[in-house]
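>>> Sequence plus predicted model, see below.
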Amino acid sequence: MELYKFNKDSGKKISKFNSDFIMSRVIQTDKVTHIGCMHLDENGIVGYHQAIVPQLLLIMSGEGYVRGKKEEFIKVQTGDAVFWEKDEWHETKTSDGLTAIVIESEELNPSFFMPLKK
């Protein structure tokens, strides 16, 4: 399991075309990619299971806890991204609720675009 950041501080200012915004790049793929939005309510859980393909979880709002093969949970919050390799065991849970974008593809390499969370 790897933890990344996609918050405003990790983005790049865009001014092309008379624009004025910050873009935090996340991923680029050439292969088929599934992108979904996951809504976990209060005490929600995505049970412990193996990733079928590499998976990237982008926390959009709220906070919760994730774990890989180890039983140690790590806190995640808005602006954090969690990456699991294919076949990696993992789990996500929350006390208060969270919303996340899930990106699944055979070809994911978030380290090209996002800094690791320290």
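Yep, it's here. Numbering: from 1, shown residues only.
>>> hey, let's count contacts and neighbours off CA atoms from now on
Noted.
>>> and the longest strand for this structure?
strand 55-67 (DSSP state E).
>>> ok, and the closest non-adjacent residue to Q77?
Excluding its sequence neighbours, the residue lying closest to Q77 (Cα to Cα, 6 or more residues apart in numbering) is E63, at 4.1 Å.
>>> from what I can see the one you found touches I74, true?
No: if you go by Cα atoms under 8 Å, E63 and I74 don't touch, sitting 10.7 Å apart.
>>> Those two: who's more crowded?
More crowded of E63 and I74, by other Cα atoms under 10 Å: E63, with 20 against 12.
>>> Alongside the first one, take a look at this:
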Amino acid sequence: MKFYKFDNETGKKITIFNSNFVMSRIIQTEKGSNIGCMHLDPGGVIGYHQAVAPQLLLIMVGEGYVRGEKDEYFKVRAGDAVFWTKDEWHETKTDGGLTAIVIESEELDPSIYMTEIKLIKF
């Protein structure tokens, strides 16, 4: 399990074409990708299971806790990204609610665009 940031501070200011915004690049794939949005109500959980493909979870709203194969939880919040490799066991849960985008693809490598960070165990 690896952690990344995609918040405003990690992005790049874009001004071309009279633009004024920050772009945080996330991923690029050549092969097919599955992209979905998960909505967890307060007390929601994505149960402990193996990733069917490399998987990147992007926390958009709210906060929660993730774990990998060890029974150690890490707190995540909006702007955090979590990466699991194929077949890696993992779980996501929230007390107050959470919305996340999930990207699954055989060729995911978030380190191309994002810098890995360290989170403290909860």
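Great, that's in hand. Source: prediction; values computed, not measured.
>>> picking that back up, after superposing, tell me the mean distance of the longest strand of the first structure to the second structure.
Here the mean offset of strand 55-67 of the first structure against the second structure after fitting is 0.2 Å, by mean Cα distance after the TM-score superposition for the first structure.
>>> got the buried residues for the helix or strand following that strand?
Moving toward the C-terminus from strand 55-67 of the first structure, the next helix or strand (DSSP states H and E) is strand 74-77. Residues 76-77 are the ones in strand 74-77 of the first structure that count as buried (16 or more other Cα atoms under 10 Å).
>>> Show me how far stretch 31-39 of the first structure is from its chain's centre.
Distance of stretch 31-39 of the first structure from its chain centroid, counting by Cα atoms, centre = their mean, to the nearest Å, is 11 Å.
>>> which residues are in contact with it?
Contacts with stretch 31-39 of the first structure, where a contact means Cα atoms under 8 Å, 6 or more residues apart in numbering, come from 97-107.
>>> For that stretch, buried residues please.
By 16+ other Cα under 10 Å, the buried positions in stretch 31-39 of the first structure come out as M38.
>>> Kindly name the residues of the second structure that line up with that stretch.
Taken onto the second structure by TM-score structural alignment, stretch 31-39 of the first structure occupies residues 31-39 there.
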